[in-house]
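> dropping a prediction and its sequence here:
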Amino acid sequence: MNSLEGQFLVAMPEMADERFAESVILLVGHSDEGAMGLVVNHELADLRFADILDELDLGDPDAVIRLPDTIRDRSVLRGGPVEKGRGFVLHTADYKSGNTYAVTEDIYLTATLDVLKAMAFGPAPKASLFALGCCGWGAGQLEQEIAENGWLTVPFKRELLFDTPVEKRYDAALASLHITRATLSSDAGHA
């Protein structure tokens, strides 16, 4: 099997599952046993990074209040419908802890409180994003969904993950394949 780990999935217009409509997902794991990914283009509207710090009691409340707005007001992404209360951080290779997993040679995944503290109080990774929840597929499930034209695969581009505004990531992912919403067809082609 060809692993898609480190690539993006882009939901097709006819995605049957509303939870994934217009989603861009970074696959952080893919093997014969299944796949795991994080939605990287849907924000949780009423939740900010400072709210997470407060809820988890990860810093002195006065220190959290004094954080720069760029840190306090960071968006929290809806990473997926599985384990919605669990946090996952995608970040650059300049941060590592004992529980850091390499997704690509440039992008790592950490799901411990230490990375949240580092993001808030330093030393922070150069670039990072925080998501609650993840996406999961059983053995062969993702391959079947791709075969049924549910997803497009897009090669990894760091810019899409960290430099493109969240609300523009879906269109940017399509553009990287030289297509737009208008030219995207929901009809599958099989040779």
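Structure received.

> use CA for all of it now, contacts and neighbours both
Noted.

> chain center to the helix ranked longest in the chain: distance?
If you go by DSSP state H, the chain has its longest helix at helix 113-121. With C-alpha atoms, centre = their mean, to the nearest Å as the basis, helix 113-121 stands 18 Å off its chain's centre.

> this is the other structure I want to compare:
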Amino acid sequence: MKPLSLANQFLIAMPNMADPLFARALVYLCEHSENGALGMIVNKPSGIAMAQLFEQIDLPLEHDEIRLEPVYFGGPVQPDRGFVLHSPVGNWQSSLLATDEIAMTTSKDVLVAVSEGRGPDKMLVTLGYAYWSAGQLEDELANNGWLTVDADPAIIFGLPPEIRYDSAMALLGFDPARLSGEAGHA
């Protein structure tokens, strides 16, 4: 039996999430296998604008609509490195394909392309990412830490960060106020 993969799913932090890094976090899972899971928090701006990031890496950024876009806190792993979640997938040096339409790229060539006005149509840049070792995410799910739902790229790339969590929660089709922080086991 093939193990369940949650790639291309949203992880929605339960309202009782105690870890302040993940409280009200919406995570897009890029990869999930028996070896672990990798994702990016897509709703927590870091306080750094794209213009600042591009200045730090010595790339010009002339496009006004991108200059003020936020760089996001993607997770606690490698928070000093940039990661680009984007669509379409393109042909970059180092990309992890989440789907045929969405990839996470870690190589600078995608940022060079953005600075030259030929980057991906849709993108979200993070500092850091989230990672779970083998079995860790499954344990957190069993302990009622997260909800999962099929990811909707329109939430990631089309909505302001402050409404992404609630919009993903709405995909579940029930009132989140009715959730209990207690895990039930029969």
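Nice, I can see it. Because the structure is predicted, anything quoted here is derived from the model rather than measured.

> what does the longest helix of the first structure contact?
Applying C-alpha atoms under 8 Å, 6 or more residues apart in numbering, the contact partners of helix 113-121 of the first structure are Leu53, Leu58, Gly59, Leu67, Ile71, Arg72, Val89, Ser97, Ala124, Pro125, Ser128.

> again, only using 6 Å
For helix 113-121 of the first structure, the external contacting residues (C-alpha atoms under 6 Å, 6 or more residues apart in numbering) are Ala124.

> and the helices in the second structure?
With helices called from DSSP H, the second structure shows them at 50-56, 64-67, 109-115, 136-142, 153-158, 161-170.

> mean distance between the second one and the first structure after superposition?
To tie it back to what came earlier, the one meant is helix 64-67 of the second structure. In the superposition with the first structure, the average deviation recorded for helix 64-67 of the second structure is 1.4 Å (mean C-alpha distance after the TM-score superposition for the first structure).

> in the first structure, what range does that helix match?
Mapped onto the first structure using TM-score structural alignment, helix 64-67 of the second structure spans residues 69-72.

> how close does the residue nearest to the spatial centre of the second structure get to Leu85 of the second structure?
In the second structure, the C-alpha nearest the mean C-alpha coordinate belongs to Met40, at 2.8 Å (C-alpha atoms, centre = their mean). Computed as C-alpha to C-alpha, to the nearest Å, the Met40 of the second structure to Leu85 of the second structure distance reads 8 Å.

> can you count the residues close to the equivalent of Ala113 of the second structure over in the first structure?
Mapped onto the first structure by TM-score structural alignment, Ala113 of the second structure lines up with Ala118. Using other C-alpha atoms under 10 Å, Ala118 of the first structure is surrounded by 13 other residues.

> check Leu61 of the second structure too.
Each residue near Leu61 of the second structure was counted by other C-alpha under 10 Å, and the total is 20.

> report the contact partners of it.
For Leu61 of the second structure, the contact set (C-alpha under 6 Å, 6+ apart) comprises Ser115.

> how about 7 Å then?
When contacts are counted by C-alpha atoms under 7 Å, 6 or more residues apart in numbering, Leu61 of the second structure touches Ala51, Phe54, Arg67, Ser115.

> who wins for neighbours among those?
Ala51 (20 neighbours).

> which residues sit in contact with that one?
Here Ala51 of the second structure is in contact with Leu61, Arg67, Leu68 (C-alpha under 7 Å, 6+ apart).
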